[in-house]
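Asker: my questions concern the predicted model and sequence given below.
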Amino acid sequence: MDHAAVLELFDRDMREGAQPDGPGAVVERAGGVVRQAGSEQGWNGVLWSRLSGLAEADVDAVITEQVRYFAGLGRDFEWKLYGHDRPADLGRRLRAAGFTPEPEETLMIAECGELSLDAEPPEGIELRPVTDRAGVDLMVDVHEHAFGTDSSRLRHQLLAQLDADPDTVVAVVALAGDMPVSSARMELTPGARFAGLWGGGTVPAWRGRGIYRALVAHRARIAAARGYRYLQVDASDQSRPILDRLGFAALTTTTPYVYAPR
């Protein structure tokens, strides 16, 4: 895989050419940025920017305009900054404007045809598709226990997607008997070449048994069957070694810069 060419393709397909990630969301291209305005419970933020070559004052003016725009909507929002974005000091400028960086992750990409997709769940684990409210409840329960965060936004997003356009999301929960122990989802953007793997998490007592690996392989098989060429993951330090072994390549970093009006 030509890393530079694939990263350029990812920027073009999934950032500059971004599509709304769910019902009610709108993607706008204005003032050198591509941004999404969603509902209060949806994702709001800047996906891509073309700021290289601008004077410093002009870069700061673009940042200020995004703050003004989302404040006008009454929304917290995220500027999704990638390691190759320019100018090189954009992160510093975002912090100076009042943004708070969250933990850095690694953008990892693999070609579906190059992956080892034979990983099966360990004995006693069933992978169950999430297709209704009961399944979403199971998935949200795992997410909250695995990550220790409130998952009301995830619940809202999944229910809306399953109701409006179920072909754009694949969600799955891993069960040990009746107990949900791991879950994950995959976002499928119509016409794109990349399928996005998101939210893979396992409750602490069940980690290290190969469930996460099986969930990646399960979603990868579905993506390949639906004609997607690449898989994309924003990988944490915990998931990156597993993805390395499966055949994913690290192409750059990504850091969410969050702005919450005071």
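Answerer: Looks like it came in fine.

Asker: alpha carbons only for contacts and neighbour counts from here, please
Answerer: OK.

Asker: which stretches of this structure form strands?
Answerer: Along the chain, the stretches classed as strands by DSSP state E are 26-30, 33-37, 45-49, 77-82, 100-101, 105-111, 125-129, 169-176, 179-188, 194-202, 230-235, 249-259.

Asker: ok, V46 touching V34?
Answerer: Yes: in this structure, V46 is within contact of V34 by C-alpha atoms under 8 Å, at 5.9 Å.

Asker: from D2, how far out is Y259?
Answerer: 35 Å (C-alpha to C-alpha, to the nearest Å).

Asker: I meant A110, not that one.
Answerer: For A110, the distance to D2 - C-alpha to C-alpha - is 11 Å.

Asker: who's more crowded, those two?
Answerer: A side-by-side neighbour count of A110 and D2, using other C-alpha atoms under 10 Å, places A110 first with 24 against 6.

Asker: next one for the comparison:
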Amino acid sequence: MTDLDATTLRNSYDSQLRALVPDPLPAGVTVERDGPLIRMLGLDRRGFLTYGDLDGLTGAALDELIARQVALFRERGEPVEWKLHGHDEPADLADRLRAAGFVPEEQETVVIGAVAPLAAALPVVPEGVRLREVTTRADLDRIAAMEAAVWGADRSHLAPALEKEIAADPQSITVVVAEAGDEVVSAGWVRYVPESGFATLWGGSTLASWRRRGIYRALVSHRARLAHQRGRTLLQVDASDESRPILERLGLVPVTTTTPYVYTP
């Protein structure tokens, strides 16, 4: 696809990515359906709720659907994320989620761009930094430690989750670290979405002392090249406010927003 019209891209995102269920599933992960909702259990930190759309549910019927999720996860004693998009219907969905006890976390912007021009650019990293593709638990633990240092929060869930994903289908994901000597200074991973034109980018956190040196941009280019090799034509990112300007300069287009609404028993 070469048309970078935001509406066309958003329609592709809705139809190809939003209701995606990984196949095969990582060990311990199960999927259930409740009407239009896809409910994923056994993930790293919390349950996950997604959907292509809500089949026109409104009012009491929508409240009942939300209440069933709250009851199930209250019984499990486990938090759950409802991934709400800015263009979701009905317009009062966020209000209904809040009324049911869901709390919004930080909003991100969904950006999408063509793979080919990004893949054409050679990744350029600062002197002394190298990019390396990794699969071992030791390297995944190093990534989690770097992320914990960046965010000042526990990221211990990250390494086992990536390890399970790699074990389930090693051809569906590539994890890349940027290293300066023995130190992981940044990392990101790319997922190749089956039966679609998409690859999706995740991670990209960079230690404060290594920012503004082109490392994030290099990681994007490297992963775009991997996506291009696998025949993907579109690249999608849930972008933070920090990464969004970089990605827009690289040609990715904002198409909607996404906000995790989290219920915690």
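Answerer: Happy to help now that I have it. Just so it is clear, the model here is predicted, and its values are computed rather than measured.

Asker: re earlier: who's more crowded, V46 and V34 of the first structure?
Answerer: Here V46 of the first structure and V34 are compared on neighbour count by other C-alpha under 10 Å; more neighbours surround V46, at 24 against 19.

Asker: possible to save the strands of the first structure as CSV with distance to D118 of the first structure?
Answerer: Shown next, in CSV, are those (distance: least, C-alpha to C-alpha, whole Å):
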stretch, distance to D118 of the first structure
strand 26-30, 37
strand 33-37, 36
strand 45-49, 34
strand 77-82, 32
strand 100-101, 37
strand 105-111, 15
strand 125-129, 14
strand 169-176, 17
strand 179-188, 18
strand 194-202, 17
strand 230-235, 16
strand 249-259, 19
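
Asker: quick one: closest of those to F147 of the first structure.
Answerer: The closest of the strands of the first structure to F147 of the first structure is strand 194-202. By C-alpha to C-alpha, the value is 7.3 Å.

Asker: counting contacts, what elements does that closest one pack onto?
Answerer: Counting contacts by 3 or more C-alpha pairs under 8 Å, 6 or more residues apart in numbering; DSSP states H and E, strand 194-202 of the first structure packs against helix 133-147, strand 179-188, helix 211-225, strand 230-235.

Asker: pipe those into JSON lines and attach mean neighbour count per row.
Answerer: Output for those, formatted as JSON lines (neighbours: other C-alpha atoms under 10 Å):
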{"stretch": "helix 133-147", "mean neighbour count": "19"}
{"stretch": "strand 179-188", "mean neighbour count": "23"}
{"stretch": "helix 211-225", "mean neighbour count": "21"}
{"stretch": "strand 230-235", "mean neighbour count": "22"}
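
Asker: in TSV: those, plus distance to E105 of the first structure.
Answerer: Shown next, in TSV, are those (distance: least, C-alpha to C-alpha, whole Å):
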stretch	distance to E105 of the first structure
helix 133-147	15
strand 179-188	17
helix 211-225	17
strand 230-235	5
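
Asker: what's the closest of those to F10 of the first structure?
Answerer: Between these, strand 230-235 lies closest to F10 of the first structure; by C-alpha to C-alpha that is 8.9 Å.

Asker: where does that closest one end up in the second structure?
Answerer: The aligned range for strand 230-235 of the first structure in the second structure is 234-239, by TM-score structural alignment.

Asker: ok, average deviation of the matching stretch from the first structure?
Answerer: Comparison of stretch 234-239 of the second structure with the first structure after fitting gives an average deviation of 0.7 Å (mean C-alpha distance after the TM-score superposition for the first structure).

Asker: what does that stretch contact?
Answerer: Outside of stretch 234-239 of the second structure, the residues within contact range by C-alpha atoms under 8 Å, 6 or more residues apart in numbering are 1, 108-115, 197-202, 224, 258.

Asker: I'd say Y212 of the first structure and G199 touch.
Answerer: No: assessed by C-alpha under 8 Å, Y212 of the first structure is found out of contact with G199, at 10.6 Å.

Asker: and V253 of the second structure? What does it align with in the first structure?
Answerer: For V253 of the second structure, the residue aligned by TM-score structural alignment is A249.

Asker: what sits against its match?
Answerer: A249 of the first structure touches 108-110, counting by C-alpha under 8 Å, 6+ apart.

Asker: re earlier: closest to E56 of the first structure out of the strands of the first structure?
Answerer: With C-alpha to C-alpha as the criterion, E56 of the first structure lies closest to strand 45-49 of the strands of the first structure, at 14.6 Å.

Asker: the closest one versus strand 249-259: what angle between them?
Answerer: Interaxial angle, strand 45-49 of the first structure versus strand 249-259 (axes from the mean of the first three to the mean of the last three C-alpha atoms, to 10 degrees): 130 degrees.

Asker: mind giving me the packing neighbours of strand 45-49 of the first structure?
Answerer: Using 3+ C-alpha pairs under 8 Å, 6+ apart as the contact test, the elements touching strand 45-49 of the first structure are strand 33-37, strand 77-82.

Asker: can I get those in JSON lines with distance to P166 of the first structure?
Answerer: Converted to JSON lines, these look like this (distance: least, C-alpha to C-alpha, whole Å):
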{"stretch": "strand 33-37", "distance to P166 of the first structure": "20"}
{"stretch": "strand 77-82", "distance to P166 of the first structure": "26"}
